[in-house]
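1. next one to model:
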Amino acid sequence: MTVTKFMQKGFTLLELLVVIAIIGILSSIVLVSYNGYADKARLARTLQWASSVNHLIGSEAVGVWTLEDLTGGLAKDDSGFNSNCSVVGSGLSAVQGVVNNSVNFAGSGYLNCVNPSNLQIVGNMTLTFWAKPSNVASPSRQNPICKAYGGEFCLTMEPGGSLSYFHGSCGGNCSPYIGWGL
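-> You can find the predicted model right below:
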């Protein structure tokens, strides 16, 4: 009498579950690192766009404030027109930004660029800026860029997270704004 041994072919349920668990762990690690790369790619595209705008405008720029240096209470204008802005109030500090330094507005401080002739709007204009709002508390609004409020133009971050822009004379009544959601 001979005993035939059958060879077992295939995997046990436990082995399959272990493989599935390992694949799940590896895919979660890849997914977490992918999200970081997606954010970096989005930021790189924005940096490239900002750089192309700066190169396109080139010598036509009438005001360029990189906010690299606030020494002497001034934000220096790099356009060559020397339209330096003075630091007014308190709560402004230089911090590490995405590209070089930036300014943290954490109090009542602001930058005052007065009204030099090269900043008076006489035609089309291009305006670029980077902002990372951490707190726009209701009911207040914040004006990251405003030239003679109620006058030439004002860019406003609203408490609800939208961005508004006003251009022209409003005669004391600055509504309605043109609004964009952020």
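
2. all contacts plus neighbour counts: C-alpha atoms, from now on.
-> Noted.

3. tell me the contacts of K147?
-> By CA atoms under 8 Å, 6 or more residues apart in numbering, the residues touching K147 are F153, C154.

4. how much space between it and N112?
-> Separation of K147 from N112 (CA to CA, to the nearest Å) stands at 9 Å.

5. next one: Y37
-> For Y37, the distance to N112 - CA to CA - is 38 Å.

6. more neighbours: those two, which one.
-> N112 (15 against 12; other CA atoms under 10 Å).

7. separation between that one and S79?
-> For N112, the distance to S79 - CA to CA - is 17 Å.

8. wait, is S27 part of a helix?
-> Yes: secondary structure of S27 (DSSP: H, G, I helix; E, B strand; the rest coil): part of a helix.

9. what's the local residue count around it?
-> 12.

10. to compare against the first, here's another:
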Amino acid sequence: MRQPAMLGFTLLELLVGIAVIGLLASIALAGSNILRDRARIAGARQFSSSIKNMMLPVAEWNFEEPSGNIAYDSSGTKNDGTLINSPARVANNVLGGTALQFDRLVSKYVAVPNSPSLNPTTAFTIEAWVKPTSIASGTNFNIVAKHDVAAKLGYRMFLGGYGPGNNQFSCTVGDGNIRTEAGGVFF
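-> Next up is the predicted model:
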């Protein structure tokens, strides 16, 4: 007499199946986190673009130049900057573009000549995308600065290192009489 075929799985087959499913799930989760981050950045870029279109910027540096020592102003006001001490151009981890990498070992920055368009007399907005890797305690890193500290005049956006968990993103604005702290977010 013929024996009926066995319907089922061995324990080994079940364990291999579970391991394969776990491996596929971990790959999918890692990929979804990257995609989620990219979606957040894309949403922020879209919001930034809509603000830019409404407010007509007086300066915008995308740092999209493939080489050279000029950061071209794409706003149309010709507030082009000169790269000082060769900040590195990087493309990895920047959605849809490039960036400049600055360090404090050698003072690297973009110098922009004075221009009437950079001296606002009414309300203004400064926006910058930064990704600090570390901030030493007791140090400040200017992101945007056009100021005279002694005269309490101008504006500055900066990161301050005050220890782990106490790093601060701030802005100051001065009219020649008073210097005002315009923000302070700790991270």
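
11. counterpart of V30 of structure 1 in structure 2?
-> Counting by TM-score structural alignment, V30 of structure 1 lines up with A28 in structure 2.

12. just say helix, strand or coil for that match.
-> Three-state call for A28 of structure 2 (three-state DSSP): helix.

13. what about it, neighbour count?
-> Neighbours around A28 of structure 2, by other CA under 10 Å: 11.

14. do the same with the one 5 residues further on
-> Close neighbours of N33 of structure 2, defined as other CA under 10 Å, add up to 11.

15. go on, the one 4 residues further on?
-> By other CA under 10 Å, the residues close to D37 of structure 2 number 12.

16. that one maps to what in structure 1?
-> In structure 1, D37 of structure 2 lands on D39 (TM-score structural alignment).

17. any idea how far its match is from G10 of structure 1?
-> In terms of CA to CA, D39 of structure 1 sits 43 Å off from G10 of structure 1.

18. can you check D69 of structure 1 too?
-> Counting by CA to CA, the gap from D69 of structure 1 to G10 of structure 1 is 68 Å.

19. the more surrounded of these two?
-> D69 (16 against 8).

20. how about that one: what's its closest non-neighbour residue?
-> A75 (6.3 Å; CA to CA, 6 or more residues apart in numbering).

21. how about the helices of structure 2, start to end?
-> Taking DSSP state H, the helices of structure 2 run over residues 11-55.

22. what's next to stretch 43-58 of structure 2, contact-wise?
-> For stretch 43-58 of structure 2, contacts defined as CA under 8 Å, 6+ apart pick out S75, G76, T77, N79, S117, L118.

23. export those residues to a markdown table and tack on distance to F186 of structure 2 and neighbour count?
-> Compiled in a markdown table, these are given as follows (distance: CA to CA, whole Å; neighbours: other CA atoms under 10 Å):
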| residue | distance to F186 of structure 2 | neighbour count |
| --- | --- | --- |
| S75 | 31 | 15 |
| G76 | 35 | 13 |
| T77 | 34 | 14 |
| N79 | 31 | 21 |
| S117 | 31 | 13 |
| L118 | 28 | 15 |
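
24. alright, that wraps it up for me.
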